[in-house]
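>>> sequence plus predicted model, see below.
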Amino acid sequence: MGYRRFGLTTGHRKAMLRNLVTSLFRDERIETTGPRAKDVRSIAEKLVTVAKKGDLAARRQCLEYIYEEDVVRKLFDTIAPQYAERQGGYTRIIKVGYRRGDAAEMVLLELV
């Protein structure tokens, strides 16, 4: 299939992933389920790679996906320069256990 549906409609799934990516860049770490973290990691790493270019077109491309303008500013001013010499692998997934209610695997997704 190529991507996870999470049992959500297309719009809901896209909004959820955009919210998670925005939260990741704002807080620099989020706790979520394993499959969601894997999808968010893919998107976040692509956005960091785009942000490393640093030009106006890259900024507008990131603004299309990230909800908050101040988060995009943080991405371009602080996060992307940290990874200027790094060729990918900007995030880390750490398993933290299982959720009490439904035993879903919980992970901590953070920027390296």
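Yep, it's here.
>>> CA only for contacts and neighbour counts going forward, please
Noted.
>>> what's the burial count for I30?
Per other Cα atoms under 10 Å, the neighbour tally for I30 reads 19.
>>> helix, strand or coil for it?
Three-state assignment for I30 (DSSP: H, G, I helix; E, B strand; the rest coil): strand.
>>> who's in contact with it?
With contact taken as Cα atoms under 8 Å, 6 or more residues apart in numbering, I30 is in contact with L20, S23, L24, L108, L109, E110.
>>> comparison target below:
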Amino acid sequence: MRHRKKGRKLNRTWEHRKAMFKNMAQSLVIHERIKTTLPKAKELRRVADKLVKLALRNDLHARRQAFKILENHKLVKRLFEEIGPRFQGVQGGYTRVVKLALPRKGDCARLAIVEFSRAKNIEEGVEKTGASESSEPKEDIEKTED
């Protein structure tokens, strides 16, 4: 019976799953958006949300726990200084899984994109669009009659 069992095995051993999700979490922190299969994306969301929760705690023990997963001091620094502050005051939903319409060509696997729900470019984009509209004068095109 499958009572009280969390997560998916994804046809891999425990060690392989652990290594795979570590690598995917590292890629997510580096690129802030990755493309993978839908079941992997749903499981990666759990790992990534835990990392953001650690970044929100922002203490030494949280950094050490994040280092256990990310295994790179530069990535831990980026997580705690760039990604974590974006979610200050947010209770959950740190990552988003977006299903892609077309399956993968080789094996017809369903694909998805995993990304942080508050993207860096979205926050900056709001400020840029407001400034660009006011700084550029609009040109009026007048019709001339011949």
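Thanks, I have it. Since the structure is predicted, the reported quantities are computational estimates derived from the model, not experimental observations.
>>> return the member of the contacts of I30 of the first structure nearest to Q87 of the first structure.
Checking those against Q87 of the first structure with Cα to Cα, the nearest one is E110 at 17.0 Å.
>>> can you get me a residue count around the closest one?
By other Cα under 10 Å, the residues close to E110 of the first structure number 19.
>>> now do the same contact list for the aligned residue in the second structure for L47 of the first structure.
Using TM-score structural alignment, the equivalent of L47 of the first structure in the second structure is L51. L51 of the second structure is in contact with A66, L79, counting by Cα under 8 Å, 6+ apart.
>>> distance-wise, check the aligned residue in the first structure for H31 of the second structure relative to R4 of the first structure.
In the first structure, the residue matched to H31 of the second structure (TM-score structural alignment) is D27. As defined by Cα to Cα, to the nearest Å, D27 of the first structure lies at a distance of 24 Å from R4 of the first structure.
>>> try P35 of the first structure
8 Å.
>>> and if you look at D102 of the first structure?
D102 of the first structure is 19 Å from R4 of the first structure, where distance means Cα to Cα.
>>> cool, L17 of the first structure as well?
Separation of L17 of the first structure from R4 of the first structure (Cα to Cα): 11 Å.
>>> same question for E85 of the first structure.
Distance, E85 of the first structure to R4 of the first structure, using Cα to Cα: 31 Å.
>>> who's more crowded, these two?
Using other Cα under 10 Å as the criterion, E85 of the first structure and R4 rank with R4 on top: 12 against 9.
>>> counterpart of that one over in the second structure?
Taking TM-score structural alignment, the alignment pairs R4 of the first structure with R8 from the second structure.
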